[in-house]
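Undergrad: Only the shape, not the letters, is given here:
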């Protein structure tokens, strides 16, 4: 889902666990589990690191599983006034996955994102725009972009409905059509310590996944 401009606050932390199960049109299935730890360096500055584990099942090739590429980033909210806020998020993409098993790129990459948030009493609008230098050893495109927008609507004091859409440049050199998708989801906040989310992603063309289900748990610590 699109990131927001919220930061943890000085010396506060957050733990995120989530899992996605995706199917492409070629019946290739990818299951991925992610772990992200975020720490507040300053009131408006976070540092985070992400690890993931992947299971790839391809009916036309050998199936593989193992650790995928990791990432480390900082997020700085540089502007907030009234209902609007803006942040930037530079990121290193770390080659911790085995590129010979299609679990990683095999080389260090980097990304940069611009994030905006508009918040009102009943709904929130998020926009993300990013560029990535996807250096790799697996023969895919290395200059990528992505953009997305999401609307979160309060369903109650403890739940939000989420609708998101986005596009990204295809990593395949032979495909010029961007990948398009939409997501529908629900975020449940049983208390101020935990968030539980579930979502369904549908690819809008053959460049994206056919469909994907995701579930996540977030803990907000001090």
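TA: Everything's here; your move. For clarity, every value in this text was computed on a predicted model and none was experimentally measured. Numbers count the residues shown, from 1 in each chain.

Undergrad: going forward, measure contacts between C-alpha atoms and count neighbours the same way
TA: Noted.

Undergrad: wait, isn't residue 129 in contact with residue 144?
TA: No: Residue 129 sits out of contact with residue 144 when judged by CA atoms under 8 Å, with a separation of 11.2 Å.

Undergrad: who's more crowded, the two?
TA: Using other CA atoms under 10 Å, the more surrounded residue of residue 129 and residue 144 is residue 129, with 19 against 15.

Undergrad: just the strands in the protein please.
TA: Counting by DSSP state E, the chain forms strands over residues 13-23, 29-42, 45-57, 64-67, 70-81, 84-94, 109-119, 123-133, 143-154, 159-168, 179-188, 194-203, 211-220, given from the N-terminal end onward.

Undergrad: Including distance to residue 102, could the ones you listed go into JSON lines?
TA: Listed next are those as JSON lines, based on distance: least, CA to CA, whole Å:
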{"stretch": "strand 13-23", "distance to residue 102": "16"}
{"stretch": "strand 29-42", "distance to residue 102": "11"}
{"stretch": "strand 45-57", "distance to residue 102": "8"}
{"stretch": "strand 64-67", "distance to residue 102": "8"}
{"stretch": "strand 70-81", "distance to residue 102": "14"}
{"stretch": "strand 84-94", "distance to residue 102": "15"}
{"stretch": "strand 109-119", "distance to residue 102": "16"}
{"stretch": "strand 123-133", "distance to residue 102": "18"}
{"stretch": "strand 143-154", "distance to residue 102": "18"}
{"stretch": "strand 159-168", "distance to residue 102": "20"}
{"stretch": "strand 179-188", "distance to residue 102": "20"}
{"stretch": "strand 194-203", "distance to residue 102": "21"}
{"stretch": "strand 211-220", "distance to residue 102": "19"}
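
Undergrad: this is the comparison structure:
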């Protein structure tokens, strides 16, 4: 091993331990979100392969201040994926949420299990680095809607995913319809659109970016939440990833600032 290789190896080890420290600091609470390559929100068309598993732990801390109300949402979501066929996965996600609102010195807070999600991903087309997938899913009303931890009703959604791999770049597009049955008089028909990209700087490290928008469920608002996210994915092993990102709101109905981080293990 020459001096340059030794220096890179030493820097990689220091980077790894620094990342673990940061991740464990922020993962104490984070909000559940659709699973993609952590910290991204936009999913890709990749699947695990027949008989293979993937386990993910995603965390997010959201901070928002609007009309004198300071809101914080924290949570953690565990997700298990299994490849039933090479192009088909099934996924179970279990979220736990903490939230707190503070106004005029008064604080309201709750925590508990949120709505479970079950979904499948089917990559139905793949050619020359370009691929399409469908991802249908359902959420089950396991969260207490009276505590703001769920909608109180089962819901469904369908994502169309497109990916383009062109090393060292990758690009991903998500278009979705979300059925939002609820007990809060919110809009029931929602849409989602997002675009993400990644760039591999060198073998263990990728820079990632994500931008997206979703229909606001609040009937009284015509401003849809939109976000911009930047971060990285560090892969010390082929089957192990660490991801960390910062998400900022582009519109007033999106959370002002969020930190997303997590671990992905494939086996």
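TA: Yep, it's here. These figures come from a predicted structure and were not determined experimentally.

Undergrad: re earlier: ok, which of the strands of structure 1 comes nearest residue 101 of structure 1?
TA: With CA to CA, the closest approach to residue 101 of structure 1 among the strands of structure 1 belongs to strand 64-67: 6.2 Å.

Undergrad: got a list of what residue 187 of structure 1 touches?
TA: Taking CA atoms under 8 Å, 6 or more residues apart in numbering, we find residue 187 of structure 1 in contact with 159, 160, 161, 162, 195, 196, 197, 198.

Undergrad: aligned partner of residue 47 of structure 1 in structure 2?
TA: With TM-score structural alignment defining the correspondence, residue 47 of structure 1 maps onto residue 90 in structure 2.

Undergrad: Contacts only, for its match.
TA: If you count contacts by CA under 8 Å, 6+ apart, then residue 90 of structure 2 has 81, 82, 83, 84, 118, 119, 120, 121 around it.

Undergrad: redo that, cut-off 7 Å
TA: With contact set as CA atoms under 7 Å, 6 or more residues apart in numbering, residue 90 of structure 2 has these partners: 81, 82, 83, 119, 120, 121.

Undergrad: how about the nearest residue to it, chain neighbours excluded?
TA: The shortest distance from residue 90 of structure 2 to any non-neighbouring residue, by CA to CA, 6 or more residues apart in numbering, is to residue 120 (4.3 Å).

Undergrad: Span of stretch 100-115 of structure 1 from start to end?
TA: Start to finish, the residues bounding stretch 100-115 of structure 1 are 34 Å apart (CA to CA, to the nearest Å).

Undergrad: Where in structure 2 does it align, residue-wise?
TA: Taken onto structure 2 by TM-score structural alignment, stretch 100-115 of structure 1 occupies residues 146-161 there.

Undergrad: List of residues touching that stretch?
TA: Contacts made with stretch 146-161 of structure 2 from outside it, assessed by CA under 7 Å, 6+ apart, are listed as 44-45, 110, 112, 114-115, 132-141, 143-145, 173-183.

Undergrad: Can you give me the buried ones in stretch 76-92 of structure 1?
TA: If you call a residue buried by 16 or more other CA atoms under 10 Å, then stretch 76-92 of structure 1 has these buried ones: 76, 77, 85, 86, 87, 88, 89, 90, 91, 92.

Undergrad: Name the nearest of those residues relative to residue 56 of structure 1.
TA: When those are compared for distance to residue 56 of structure 1, the smallest value, 23.7 Å, is given by residue 92; criterion: CA to CA.

Undergrad: Now the closest one: closest residue in space, sequence neighbours ignored.
TA: Counting by CA to CA, 6+ apart, residue 92 of structure 1 lies nearest to residue 110, which is 4.5 Å off, once chain neighbours are set aside.

Undergrad: Next, count neighbours for the one you found.
TA: Residues lying near residue 110 of structure 1 (other CA under 10 Å) number 17.

Undergrad: Same question for residue 66 of structure 2.
TA: Residues within reach of residue 66 of structure 2, counting by other CA under 10 Å, total 11.

Undergrad: Quick one: residues contacting the residue mapped onto residue 83 of structure 1 from structure 2.
TA: When the two structures are superposed using TM-score structural alignment, residue 83 of structure 1 falls opposite residue 129 in structure 2. Neighbouring residues of residue 129 of structure 2 by CA under 7 Å, 6+ apart: 164, 165, 166.
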